[in-house]
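Q: Curious how this folds, go ahead:
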Amino acid sequence: MQKQIDTQRLIIRRFNKEDWQDLHEYLSDEEVVFYEPYETFNEEASKEEAERRAEDDSFFAVCLKETGKVIGNLYLGKQDFETYELGYVFNKKYQKQGFAIESAERILDYAIEELKARRIIAMCNPKNEPSWKLLERLNMRREGHLIKNIYFKVDENNQPIWLDTYEYAILASERSNKND
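A: From the prediction side, this is the model:
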């Protein structure tokens, strides 16, 4: 990835190990990670995660331009067939202010223009309305509703808690036409 990607209010860049405190601020919040495939992070886990993400080309820190504070992250993971998967998690203090759409729009452009992505997909829990509404604002198409296809947690009897998944996608050609 280039050194950083700028938007009007944000800087999108690779993580570094010093980001652990900002990362911890939102990954330790039960509301923020409720739909994620992991539990909340303690300080030590946040330090380890910041180091791991610093080595992972799929994770991007989303930072406020004015202060440099990490307010969330984007995930752009390479799949098969020139396809990338988009994901995002944002600190709840910075939700509902347009930061997710601003950064996601720019990372989609980056995926298409720089990585030559042909298709970008995203998955979310149907109960996570803010997430699927964001995907629809990105003009991504809901291509499927998978029924009880995945689980991240188990119940008190150690049985999987099965969840549904919405699948979304957009082709590079559709995104290019939108920008014309």
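Q: Every contact and neighbour count from this point should use C-alpha atoms.
A: OK.
Q: Assign a three-state SS to the closest residue to Phe90 other than its chain neighbours, would you?
A: Among residues not flanking Phe90 along the chain, Gly72 sits closest, at 3.9 Å (CA to CA, 6 or more residues apart in numbering). Put simply, Gly72 is strand when judged by DSSP: H, G, I helix; E, B strand; the rest coil.
Q: burial measure for Gly72, as a count.
A: By other CA atoms under 10 Å, 26 other residues sit near Gly72.
Q: How about Leu64?
A: 20.
Q: cool, and Gln4?
A: By the criterion of other CA under 10 Å, Gln4 has 11 neighbours.
Q: I'd like the distance between Pro130 and Ile12.
A: 21 Å (CA to CA, to the nearest Å).
Q: more neighbours, the two?
A: Ile12 (26 against 13).
Q: part of a helix, is that one?
A: No: counting by three-state DSSP, Ile12 is not found in a helix; it is strand.
Q: ok, the spatially most central residue of the chain to Ile147 distance?
A: Nearest residue to the geometric centre of the chain (CA atoms, centre = their mean): Tyr88, 1.6 Å. For Tyr88, the distance to Ile147 equals 22 Å [CA to CA].
Q: and if you look at Leu64?
A: Taking CA to CA, one finds Leu64 at 37 Å from Ile147.
Q: separation between the spatially closest residue to Arg14 that is not a sequence neighbour and Glu174?
A: Closest residue to Arg14 apart from its sequence neighbours, by CA to CA, 6+ apart: Phe60 at 5.0 Å. Per CA to CA, Phe60 is found 24 Å from Glu174.
Q: Which one's more surrounded, those two?
A: The neighbour comparison of Phe60 against Glu174 (other CA under 10 Å) goes to Phe60, with 26 against 13.
Q: Let's see this one next, to set against the first:
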Amino acid sequence: MFNVTELSDFAWSESELTSSILTLLTPNVVKSLPPNFQNIKTTTAAKNWLDEMVSQSHLFTVCLRDTKTIIGFVFLSEWDNQNVHLGYLLGELFWQQGYASEFLSGFITDCRDNHLVKSLIGGVEAANVPSAKLLLKLGFEQSHTTENGVTFYQRQLY
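A: Sure, this is the predicted structure:
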């Protein structure tokens, strides 16, 4: 149902990517995300956001296999040599349909089966209860909570 592909491995045009970014980064989607995800309302802002994400992480697109519509993104950024920070977002139109669970489950399996990383760590703001529940469902365990209310979850892959 989904393709999760590293951005560098797929031939998206800049206009397709910026259009998808503007469609996906709605206020409800980004309200629990860091400041650099906020107020992306122009093509220039979308391009700048994309450049920043590519420079800071391995960026993956999540698209529907049938239509090749980008419905979300997955981000992997180095935490240390063995632990990798996992971030993800899914467009609001695709919430509560099991999509995030399905594509993240497959993504985690690929990471484990290919020994890409030893463990994944995801941070979730306290207000983002659905994301915390999703990580727990996917086998993550609560690690710690920071002073600013972000709870970290970790999943050992091998």
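Q: Kindly provide the TM-score of these chains.
A: After superposition, the two chains reach a TM-score (TM-score structural alignment, normalised by the length of the second structure) of 0.85; 149 aligned residues with a CA RMSD of 1.9 Å.
Q: Surely the residue nearest to Arg14 of the first structure and Ile12 touch.
A: Yes: contact status for Phe60 of the first structure versus Ile12: in contact at 6.2 Å, counting by CA atoms under 8 Å.
Q: Now for the two: what residues contact both?
A: Residues touching both Phe60 of the first structure and Ile12 by CA atoms under 8 Å, 6 or more residues apart in numbering: none at all.
Q: Just give me the mean distance for the biggest helix by length in the first structure relative to the second structure.
A: Using DSSP state H, we find that the single longest helix of the first structure is helix 99-113. Superposing on the second structure and averaging over aligned pairs (mean CA distance after the TM-score superposition for the first structure), helix 99-113 of the first structure comes out at 1.6 Å.
Q: with the second structure superposed, average distance for the following helix or strand past that helix?
A: Next in sequence after helix 99-113 of the first structure, counting helices and strands by DSSP states H and E, comes strand 119-124. In the superposition with the second structure, the average deviation recorded for strand 119-124 of the first structure is 0.8 Å (mean CA distance after the TM-score superposition for the first structure).
Q: next helix or strand past strand 119-124 of the first structure?
A: helix 129-137.
Q: what about Ser55 of the second structure, is that helix, strand or coil?
A: helix.
Q: Now Trp79 of the second structure: closest residue in space that isn't a chain neighbour?
A: Using CA to CA, 6+ apart, the nearest residue to Trp79 of the second structure is His85, at 5.6 Å.
Q: Any idea how many residues pack against that neighbour?
A: What His85 of the second structure shows, counting by other CA under 10 Å, is a neighbour count of 19.
Q: same question, Arg14 of the first structure
A: Neighbour tally, Arg14 of the first structure, other CA under 10 Å: 21.
Q: Just give me the match in the second structure for it.
A: When the second structure is aligned by TM-score structural alignment, Arg14 of the first structure is paired with Glu6.
Q: quick one: contacts for its match?
A: Listed by CA under 8 Å, 6+ apart, the contact set of Glu6 of the second structure reads 58-61.
Q: doesn't the residue nearest to Trp79 of the second structure fall inside a strand?
A: Yes: judged by three-state DSSP, His85 of the second structure forms part of a strand.
Q: give the contact list for it.
A: Applying CA under 8 Å, 6+ apart, the residues near His85 of the second structure are 75-79, 120-122.
Q: wait, which of those residues is closest to Ser143 of the second structure?
A: Ile121 (8.8 Å; CA to CA).
Q: residues contacting that closest one?
A: 83-86, 152-155.
Q: nearest to Leu33 of the second structure, of those?
A: Of the contacts of Ile121 of the second structure, the one sitting nearest to Leu33 of the second structure (CA to CA) turns out to be Leu86, at 12.9 Å.
Q: Can you give me the neighbour number for that closest one?
A: Counted with other CA under 10 Å, residues neighbouring Leu86 of the second structure total 21.
Q: what lines up against Phe152 of the second structure once you look at the first structure?
A: Match for Phe152 of the second structure (TM-score structural alignment): Glu167.
Q: can I assume that match sits in a helix?
A: No: counting by three-state DSSP, one finds Glu167 of the first structure to be strand, located in no helix.
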